[in-house]
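> Need a 3D model of the sequence below.
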Amino acid sequence: MDYYVTLSPGLEKISKNEIDEFKGKINEIRENRGRIFFSGDLELIPKINYLSRTIERLNILLYREEIPNISLDDIYERVYDIDWTEWIKEHQSFAIRPLRAGEHNFTSIDIGRVAGEALIKSYQRDKNVRLKVNLDEPDVIVRVEVIFDELIVGIDTTGDVALDKRGYRVFNHPAHLNATIASALIYLSNWKDDEVLLDPMCGSGTIPIEGALMKRNTPPGKFREEKYGFKFVDIFGYGLLDKIKKEIVENKNIYKIIGLDKNQKYLDGAKDNAKSANVLDTIDFICGDATKLHERFSSIDVIIANPPYGIRMGSKRAVKKLYNEFLSSAKNIMHGSSRLIVITAEDKLFKEAVAKNNFEVKDEFNVMFGGLMTKVFYLTL
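Just a heads-up that it's a prediction; the model follows:
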């Protein structure tokens, strides 16, 4: 079966590793465009939806074609030619979720209307049944995407709520980090079981919590199953998911994880989130200043931070001061094998601070986060 996943653009190499672990065969990686195409067996559906930490949505790929000067008639024809009886039962409802990128003489609404008409007519042709449309709570979600001259049609196995919504969050920080990006940063750091992980500006605790869930082999889908569910269950039933769940072995080991923040309100919220995720016992939440790490810690192995950007602080001067003082303090608690991972939209100011404090940049790459282009830095001494 053919699939494609969507994810935060920039994380393709990290998400590829997950797909490899799940035994998917990569067909195409669209770097910095947030899409990976691959093939594999049916078990990839519950594996990715329930176990993946960096992917946001999994779709079954039904059709893909480059069509120069693509028109609404082209979309109608291709959707009409698909055998929908394999994917939608007679009593089930469906909804088209359209997407358009590029210059066209039609809108995404037009795509949804035409594709919906084609699907209904196609099903009537094959089953003599007129399917019901339910835009709010459909049994089956069909993705019809026109990306420049390419038409992609797929069945959404995840649902309208993407996989970055884990389900454990009970407190929302005004600028909390996407959970899939947080997990990608942890993977990037190669954090080992016996090492200390510090998030010095932890906000609502996403990085420490995702780290704890990762080390304890707790599936991200465990919490979202009850809150949001998985759309593939409506298509295939619970058998596939139950089989995967039986193979999971979690642990209750205690790991060295520290979440630091100077705002007590955020820390209290982080604790509530960690409690909801059943990992509060392995995270030490501390009220403290990220620019004075050397006053509290002697040695840290891995530091991962999502510091405030100019948008959140209101002043470039304040951001520059924060970045300089943070890196200066961090340098004092790092040793030869320590790693520092930072994601920020103020990459120029951060690079200046990196140079001023004589860090070595091992890697840097762009990541799209909530419509904002950010940059990830991997630093060592």
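
> For the rest of this, base every contact and every neighbour count on C-alpha atoms.
OK.

> Kindly provide the distance from residue 236 to residue 140.
Here residue 236 is placed at a distance of 11 Å from residue 140 (C-alpha to C-alpha, to the nearest Å).

> Nearest residue to residue 222 in space, please, no chain neighbours.
Leaving aside its chain neighbours, residue 222 sits nearest to residue 50 (7.0 Å; criterion: C-alpha to C-alpha, 6 or more residues apart in numbering).

> so where does that neighbour fall, helix or strand?
Secondary structure from DSSP states H and E places residue 50 in helix 44-51.

> Pull out the buried residues from whichever helix or strand comes after that helix.
Moving toward the C-terminus from helix 44-51, the next helix or strand (DSSP H and E) is strand 57-66. Neighbour counts using 16 or more other C-alpha atoms under 10 Å place 57-62 of strand 57-66 among the buried residues.

> Surely the residue nearest to residue 222 touches residue 218?
No: when contacts are counted by C-alpha atoms under 8 Å, residue 50 is not listed as touching residue 218 (10.0 Å).

> and for comparison, fold this next one:
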Amino acid sequence: MAQYTIIATAAMGLEAIVAQEVRDLGYECTVDNGRVTFKGDEKAIARANMWLRTADRIKIEIGRFKAFTFEELFEQTKKLPWENFITEDGEFPVSGKSVKSKLYSISDCQAIVKKAIVERLKVAYKRIAWFEENGPLFKIEISMLKDVATLTLDTSGVGLHKRGYRAEQGEAPLKETLAAALILISRWTPDRPLIDPFCGSGTIPIEAALIGQNIAPGFNREFVSEQWPWIPASVWEEVREEADQKANYDQPLNITGCDIDHRMIEIAKKNSLEAGLGDLITFKQMQVSDLTINEKYEQSGVLIGNPPYGERLGDKPEVEKMYRDMGRIFSQYETWSVYMLTSHEGFERFYGKPATKKRKLFNGFIRTDFYQYWGKRPKRKERD
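Take a look at the predicted model:
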């Protein structure tokens, strides 16, 4: 099998998490802003799509070169072996972005790259006329950064956060990739209880259950590269079979999602069923001030949540009261660790104590902090 330069794109702040996932799959990698790069064959492309919980997309780097003029961009693009990737009937739209580069017109960069690829394919496929483009989809991106052009091919299609289980969602749903990252940062393990007091449509509890039973996040969806003839169907079959074998469907879980809105609880239940998790997760309508933790689970659990931020001015007093309630209630459970994501800069003040650790993350375009309060080690039970 051929070797490719594979890029797992990542939201700002999640690169280290994605890199660890790539290493866990067995690939050495390098980390840059917004991307994790590694080498691999066709199976590596399929496995990365199937298994990476926190990456946005999996791309193949086709070429990388300096380009100060449109002529250089055209000629260098034309030199690349596009016929190794794009079929004669392939549809190949070109998207683009440009930052701090002489070639700043994105639409011109896209047009030049498209024209260069067409010229290359005309020679390769001995064609005179324009291509029909009614076959498999090959999404190409030209990225200009400080006069360096990077040409990539998207292997995922729909973003990797689209797991295929979200039948319905609320107003501001947490991306599945970010939800998975919050759980991985918490170092939660499936033998410990987990509660999300603000579960909304159920994303954090569902992602926790998938992690807990080691179910591949891409198991119930399709990828655009499954239609490409140069990645054999047998590769995808092998990767899906590996995912099925590695899943631990018998792993017992104690995961609870709570929300004040009964409609969101119903949506969360539907999404959990759609994810194939059945009744593994308990969903309850409850406000955070009513939260109590069963004594037998008091030993060492995890509270993970994405509470309201109070972005709208009128919501602030209510949200700040909620943060006070959280601090008062959660502090009763000293062996539990608390992880909360919010953009509210006064969170620690209202919660009542400084976080053990903070991590800057982006929820969409909103800059947030992930406040981490590590619980005390539970006392060892004395032997009779």
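
> What's the TM-score once they're superposed?
Remark: TM-score between the superposed chains equals 0.89 [TM-score structural alignment, normalised by the length of structure 1]; 364 aligned residues with a C-alpha RMSD of 2.2 Å.

> for the buried residues of strand 57-66 of structure 1, which one is nearest residue 374 of structure 1?
Using C-alpha to C-alpha, residue 57 is the member of these that sits closest to residue 374 of structure 1, with 21.0 Å.

> What residue in structure 2 is paired with that closest one?
Applying TM-score structural alignment, one finds that residue 57 of structure 1 aligns to residue 57 in structure 2.

> which residues of structure 2 does the longest helix along structure 1 align to?
If you go by DSSP state H, structure 1 has its longest helix at helix 108-127. Under TM-score structural alignment, helix 108-127 of structure 1 corresponds to residues 106-125 of structure 2.

> go on, stretch 175-182 of structure 1?
Under TM-score structural alignment, the match for stretch 175-182 of structure 1 is residues 172-179.

> starting at the chain centroid, how far to that stretch?
In terms of C-alpha atoms, centre = their mean, to the nearest Å, the centre of stretch 172-179 of structure 2 is found 8 Å from the chain centre.

> wait, what's in contact with the closest residue to residue 158 of structure 2 other than its chain neighbours?
Excluding the flanking residues, the one nearest residue 158 of structure 2 by C-alpha to C-alpha, 6+ apart is residue 223, at 7.3 Å. Each residue near residue 223 of structure 2 by C-alpha atoms under 8 Å, 6 or more residues apart in numbering is listed here: 49, 155-158.

> can you check residue 78 of structure 2 too?
116-117, 119-120.

> And it, what's its match in structure 1?
Structural alignment (TM-score structural alignment) places residue 78 of structure 2 against residue 80 in structure 1.

> what's the helix or strand for that match?
According to DSSP H and E, residue 80 of structure 1 maps onto helix 72-81.

> Next, the angle from that helix to helix 108-127.
Angle between the axes of helix 72-81 of structure 1 and helix 108-127 is 30 degrees (criterion: axes from the mean of the first three to the mean of the last three C-alpha atoms, to 10 degrees).

> Counting neighbours, which bits of helix 72-81 of structure 1 end up buried?
Going by neighbour count (16+ other C-alpha under 10 Å), the buried part of helix 72-81 of structure 1 is 72, 75-76, 78-80.

> how big's the offset between that helix and structure 2?
Its matched residues in structure 2 lie on average 2.0 Å from helix 72-81 of structure 1 after superposition (mean C-alpha distance after the TM-score superposition for structure 1).

> how much space is there between residue 256 of structure 2 and residue 199 of structure 2?
In terms of C-alpha to C-alpha, residue 256 of structure 2 sits 9 Å off from residue 199 of structure 2.

> my bad, should have said residue 321 of structure 2
Separation of residue 321 of structure 2 from residue 199 of structure 2 (C-alpha to C-alpha) stands at 19 Å.

> more neighbours, the two?
Between residue 321 of structure 2 and residue 199, counting by other C-alpha atoms under 10 Å, residue 199 is the more crowded of the two (29 against 14).

> residues touching the more buried one, list them.
Per C-alpha under 8 Å, 6+ apart, neighbours of residue 199 of structure 2: 205, 257-259, 268, 305-306.

> Which residue in structure 1 occupies the aligned position of it?
Aligned by TM-score structural alignment, residue 199 of structure 2 pairs with residue 202 of structure 1.

> what about its match, distance to residue 248 of structure 1?
29 Å.

> Same check on residue 89 of structure 1?
Distance from residue 89 of structure 1 to residue 248 of structure 1, by C-alpha to C-alpha: 31 Å.

> For the two, indicate the residue with more neighbours.
Taking other C-alpha under 10 Å, residue 89 of structure 1 and residue 248 do not tie; residue 89 has more neighbours (15 against 11).

> which position in structure 2 aligns with that one?
In structure 2, the residue paired with residue 89 of structure 1 according to TM-score structural alignment is residue 87.

> Helix, strand, or coil at that match?
coil (DSSP: H, G, I helix; E, B strand; the rest coil).

> With the one 10 residues further on instead?
Three-state call for residue 97 of structure 2 (three-state DSSP): strand.

> quick check: stretch 278-287 of structure 2 aligns to which part of structure 1?
Residue span in structure 1 matched to stretch 278-287 of structure 2, by TM-score structural alignment: 280-289.

> And that stretch, what's buried?
280, 282-283, 285-289.

> And for stretch 173-192 of structure 1?
173, 176-187, 189, 191.

> Return the member of those nearest to residue 360 of structure 1.
residue 189 (14.7 Å).

> ok, now which ones touch that closest one?
By C-alpha under 8 Å, 6+ apart, the contact list for residue 189 of structure 1 reads 302, 339-341, 378.
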